[in-house]
Structures are given as C-alpha cells and as structure tokens.
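Asks: okay, predicted coordinates and the sequence, questions at the end:
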Amino acid sequence: MEVIVMQDEAERVGLVADRIAGLLAAKPHAVLGLATGSSPLPVYRELIRRYEAGALSFRGASAFTLDEYVGLAEDHPERYRHVIEREFTSHVDLDPAAVAGPDGTAADLPAACAAYEEQIRAAGGVDLQILGIGSDGHIAFNEPGSSFASRTRIKTLTAQTRADNARFFGGDADAVPHHCLTQGLGTVMEARHIVLLATGTEKAEAVHQMIEGPVSALWPATILQHHPHVTVLLDRAAASRLLLADYYREVFAGKPDWQGI
C-alpha cells in the first residue's frame, strides 16, 4: 500500500488524473471503477477539464459503479446512476451504454447482483478502481462486519452511514434508504489497481485503522492491506492519526519520477 500525504488538492488530483490518462493511453479499452460521494469529485472535475482540453478520451473505455440504493425511483436524482452521469460521465465521451451499475429497482435483487458480477467478469475485470472511505471504515457500502469474501449483494446501511449521507437528501437521514446493492469486498479486491482518496479529520480514524491497524471486519477497508497495488491519497487532516506519517512523506519524496502511482 502506497500512502501519499499531500496537502495541495490540485497535486493529489493531478497524480490520479495522470495515472488514468496513462492507463487509457496504454489501454484505450480500459475498465474503470467509479465511486460516488464527495471524495472522487475533484478527480472527475480534472478528468473533465482534460477531456475538454482535448488531452484525454474515454471513447473506448467502459465503467462500473460500486453501489446503488435500493428502492429509489428510476428518476430520483440521488440514484447513483444519475449522480455519476451528472458529476462525470455525461461530460466526457464515455459511451452511456458502457457505464453499468447494480440495479436497485430489480424485482429479483439476488439475481440482479449475480448478473452484475457476471458483467464485470465479462468485461475482463476492473483495471483501476476509485474509492472513498466512510468514517466507520466502509468501502463501497461494505459496512463493518462485512465478509472479506463478499460479492455484490444487498446490504443494510448503518445509522452512521445514513447520517453521513443525509447531506445528499436535504439533511434528512430518514430520507436515505435503509438498503443498497454493493460490490462486495471480494469483488473490489479483484480490481488491478485501487486508488483511495480521503480528506478531513472525520476520516482520520478510519484512515489510521485502514493503513496501520490490524486487518479486521470491524474496519472493512483494512482488507486493502492485502491488495498488491493500492494507492492512498490524503490531506494532512485525514493523515493526522497516522503514526508513520513522516515516513510516508519521506518515501514519496524519494520516489523515482518515472514510477508514477
């Protein structure tokens, strides 16, 4: 796991955008894993800027989203399919038909989850997965206690997650659905490169546990310690609980320029 502590947002975002640009240059048909929430938004804005400047194309790429609320109407603005369109995919040349997500409106939710897993397999798996992290250490919607072997399935959201997401529902936690479909931890771990972004003191304990704590289902993101290629990008606030923060800075400062992330 590579940990990068960098206060300047433009620099953090630039590293991720450079990595995605390099991936698309080497593999135009790359498969991207897209997260919603606030953490990835600066990355999406930078990718849109580069696309509009003619420096980047997603024409041959495809994408999978991490999760979806269960029970929201097709036209609800907070359905994650609409969120990812609004914030990113509709602004670049990524074919809308090449963007897939779990179907939270399906009559048979287990069958929809199995079909989604098959879609990801048929596409060859995810080349680069963007992640955020919840204040309780969840990634995607894999809440504390989730199985490390889990696949796409229905999950019940914790009260903390619903409270954290209330800002997207007019501040009303009661308006946040109780259930979601989410890629499992086993599914997420099959991505070839995982890039996780976190900022702010409210993420500091989860970040500390993820990087320096024991691997435990109490903090689902700790499973990432077993992944061969994870890049974690943090501001100082999110890194404030890290015991080895100075060491992580030294490692990155001495990294060869050609290596990238």
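Replies: Received, thanks.
Asks: for the rest of this, base every contact and every neighbour count on C-alpha atoms.
Replies: OK.
Asks: compute the number of surrounding residues for residue 217.
Replies: Per other CA atoms under 10 Å, the neighbour tally for residue 217 reads 18.
Asks: try residue 235
Replies: 20.
Asks: give me the nearest residue to it, chain neighbours excluded.
Replies: Using CA to CA, 6 or more residues apart in numbering and skipping the chain neighbours, the partner closest in space to residue 235 is residue 7 (4.7 Å).
Asks: helix, strand, or coil at that neighbour?
Replies: Three-state assignment for residue 7 (DSSP: H, G, I helix; E, B strand; the rest coil): coil.
Asks: and it, how many neighbours does it have?
Replies: 16.
Asks: ditto for the one 5 residues further on
Replies: Other residues within reach of residue 12 by the criterion other CA under 10 Å amount to 20.
Asks: touching, it and residue 231? I think so.
Replies: No - in this structure, residue 12 is not within contact of residue 231 by CA atoms under 8 Å, at 11.1 Å.
Asks: another one to put next to it:
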Amino acid sequence: MRIYECADYSAMSRQAANIISAQVILEPQCVLGLATGSTPIGTYEQLVEWYKKGDLSFAGVRSVNLDEYRGLSAEHDQSYRYFMQTHLFDHVDIRRENTNVPNGMAEDPAAECARYDQIIRDLGGIDLQLLGMGHNGHIGFNEPTDYFPLGTHLVDLTQSTIEANKRFFASEADVPRQALTMGVGSIMSAKSVLVVVSGADKAAIVRSAFCGPITPQVPASILQLHPHVTLVGDRAALTEIRKEGVAVCG
C-alpha cells in the first residue's frame, strides 16, 4: 500500500485527481469506479478544471458508481446519480450511456443487483476504484457485519450512517433506510484502489482499517489484502496511522 500525506483537503483532492487523471491519460477507455459523499467533491472539481483547460478528456471513459439509495429517482437532488451529474458528468465530455449508477427505483432489487454485476463483468472489470470511507469503516454502503458481501446487494443502513447523511436531507426521517451497493468482492476485483480520507474525525478509523485486524466489522480492513491500494489523506486524517510507523509519502 502506498500512502500520500497531504497538507490539507485541497492538496489531498489534487493528489487524488492526479492519480485518476494519470489513469485516464494512460488508458483513455478505462473503467473508473466512482464514489460519492463529501470527500471526493474536491477531487471531481479538480478533474473538471483540468478538463476545461484541455488537459484531460473523458470521451472514452466508462464508469460504474458504488451505490445508490433505494427509493430515490435519478432526478432526486440527493440521489447519487444526481450527485455525479452535478459534480462531474455534466461538466466533462463523458458520454451519458457510458456512466452507470444502480437504479434506486428498481421494483426488484435483487434483479437490479444482478444486472449491475453483469454490467461490471461486461466492462471487463474496474481499472481504478475510488473510495471514501465512513466513520464505521464502511466502503460503498458495505456496513459492518459478520461477513464480506461479494456482489452488488441491498443493504440496511446503520444508524451511524443515517446520522452522518442526515445533513443532506431536510430531516433524519427523510434519509433512506436502504441502499443498493457494490459488494466487497467487486471492489476487491478492481485492478487498483484509491482511498481518499480527510479530517481528524477519520483518523481513528483509518488506523483501524489499515493497521488493525481484517474483519467485516471494519469493512475497509479487507483492503489490506488488495495488491494495489493507494491511500491519500490530509495530515489530520493520517494522525493515528503515523503512530504505527507506517511509511508515508509527502
């Protein structure tokens, strides 16, 4: 695992965008696994800036998003399809038909999950998977549990995740209680994984995920077994992991 320590959120976002842009430049038809949430926003903003400068093109890129809330349409302003359109897709030259997000309105969630797994297989797998990480160690919406789910599946969100996401909704009651999420098996099948973390409130879970035991109670801990993981964090988020003597790049 390679770890980059950045001075602040802006520097973290730029470093992560550098890694993604290198992937796109070296392999213009690559498959990007994309994440939502507050942490990747700066990374997407940097990619959009470089696109507008003419330094980057997404014309051949295919993408698969990690997850989507169940019960939210693509037009809902808190859906993850809407998030991706707002923060990245609408501002670059990626083709709409090359972008994939689970359908949160699917009447049969199991069939939708199977369909999504088939999309990933048909694309030949994911070349670079971008991940954030929740305070409880969830990646995508793979919450702490007794096993590592393999494929895309329907999940009940934990109270801590609902609490973390309620700031985006009018009230806690409006936060969806379920989501469709790519499984840990799909994430681990990506050729490379890029994890972005920011803030002192993530320091403890970063240490648990990358220096603690591998356990489904900390879903991100499975990434210790992936051969090509890059962790990019600001100084505050990496405070605890540095105490373990882990080598970091400045």
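Replies: Thanks, I have it. Keep in mind that what you see is a predicted model, and the values were worked out from it rather than measured.
Asks: if we can go back for a sec, tell me the contacts of the residue nearest to residue 235 of structure 1?
Replies: Listed by CA atoms under 8 Å, 6 or more residues apart in numbering, the contact set of residue 7 of structure 1 reads 234-236.
Asks: 10 Å instead, please
Replies: Residue 7 of structure 1 makes contact with 199, 233-239 under the criterion CA atoms under 10 Å, 6 or more residues apart in numbering.
Asks: output these as TSV; include the columns distance to residue 163 of structure 1 and secondary structure.
Replies: Rendered in TSV, the data for the contacts of residue 7 of structure 1 read as follows (distance: CA to CA, whole Å; DSSP: H, G, I helix; E, B strand; the rest coil):
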residue	distance to residue 163 of structure 1	secondary structure
199	18	coil
233	25	strand
234	23	strand
235	23	coil
236	24	coil
237	21	coil
238	20	coil
239	23	coil
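Asks: max pairwise distance over the residues you listed: which two?
Replies: Greatest spatial distance among the contacts of residue 7 of structure 1 (CA to CA): 233 and 237, at 11.7 Å.
Asks: the two - which one has more neighbours?
Replies: residue 233 (23 against 16).
Asks: was I right to think the more buried one contacts residue 10?
Replies: No - assessed by CA atoms under 10 Å, residue 233 of structure 1 is found out of contact with residue 10, at 11.8 Å.
Asks: start and end of stretch 141-150 of structure 1, how far apart?
Replies: End-to-end span of stretch 141-150 of structure 1 (CA to CA, to the nearest Å): 11 Å.
Asks: hmm, back to that, what separation do you get for the residue in structure 2 that the residue nearest to residue 235 of structure 1 lines up against and residue 41 of structure 2?
Replies: In structure 2, the residue matched to residue 7 of structure 1 (TM-score structural alignment) is residue 7. As judged by CA to CA, residue 7 of structure 2 and residue 41 of structure 2 stand 17 Å apart.
Asks: what segments of the stretch 1-150 of structure 1 are strands?
Replies: 2-5, 31-34, 62-65, 67-69, 99-100, 128-131 (DSSP state E, counting those that start in this stretch).
Asks: before we move on, back to that, name the residues contacting each of residue 233 and residue 237 of structure 1.
Replies: Here residue 233 of structure 1 and residue 237 have 5, 7, 198-199 as joint contacts, going by CA under 10 Å, 6+ apart.
Asks: residue 112 of structure 1 corresponds to which position in structure 2?
Replies: Using TM-score structural alignment, residue 112 of structure 1 pairs with residue 112 in structure 2.
Asks: for its match, which non-adjacent residue is closest in space?
Replies: Spatial nearest neighbour of residue 112 of structure 2, chain neighbours left out: residue 106 (6.4 Å); criterion: CA to CA, 6+ apart.
Asks: that neighbour contacts residue 71, correct?
Replies: Yes - counting by CA under 10 Å, residue 106 of structure 2 does reach residue 71; the two are 8.2 Å apart.
Asks: need the overlap of contacts for those two.
Replies: In contact with both residue 106 of structure 2 and residue 71: residue 180, using CA under 10 Å, 6+ apart.
Asks: so what sits against both of residue 12 and residue 231 of structure 1?
Replies: Residues touching both residue 12 of structure 1 and residue 231 (CA under 10 Å, 6+ apart): 4, 197.
Asks: just the helices in the stretch 101-250 of structure 1 please.
Replies: Per DSSP state H, counting those that start in this stretch, the stretch 101-250 of structure 1 carries helices over the ranges 109-122, 159-165, 185-188, 204-212, 245-253.
Asks: can I get those helices in JSON lines with distance to residue 26 of structure 1 and mean neighbour count?
Replies: Below are the helices of the stretch 101-250 of structure 1 laid out as JSON lines (distance: least, CA to CA, whole Å; neighbours: other CA atoms under 10 Å):
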{"stretch": "helix 109-122", "distance to residue 26 of structure 1": "20", "mean neighbour count": "16"}
{"stretch": "helix 159-165", "distance to residue 26 of structure 1": "36", "mean neighbour count": "16"}
{"stretch": "helix 185-188", "distance to residue 26 of structure 1": "23", "mean neighbour count": "22"}
{"stretch": "helix 204-212", "distance to residue 26 of structure 1": "30", "mean neighbour count": "22"}
{"stretch": "helix 245-253", "distance to residue 26 of structure 1": "24", "mean neighbour count": "13"}
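Asks: and of the ones you listed, who's closest to residue 152 of structure 1?
Replies: helix 109-122 (5.4 Å).
Asks: helices or strands up against that closest one?
Replies: strand 62-65, strand 99-100, strand 153-156, strand 179-182, helix 185-188 (3 or more CA pairs under 10 Å, 6 or more residues apart in numbering; DSSP states H and E).
Asks: alright, calling it a day.
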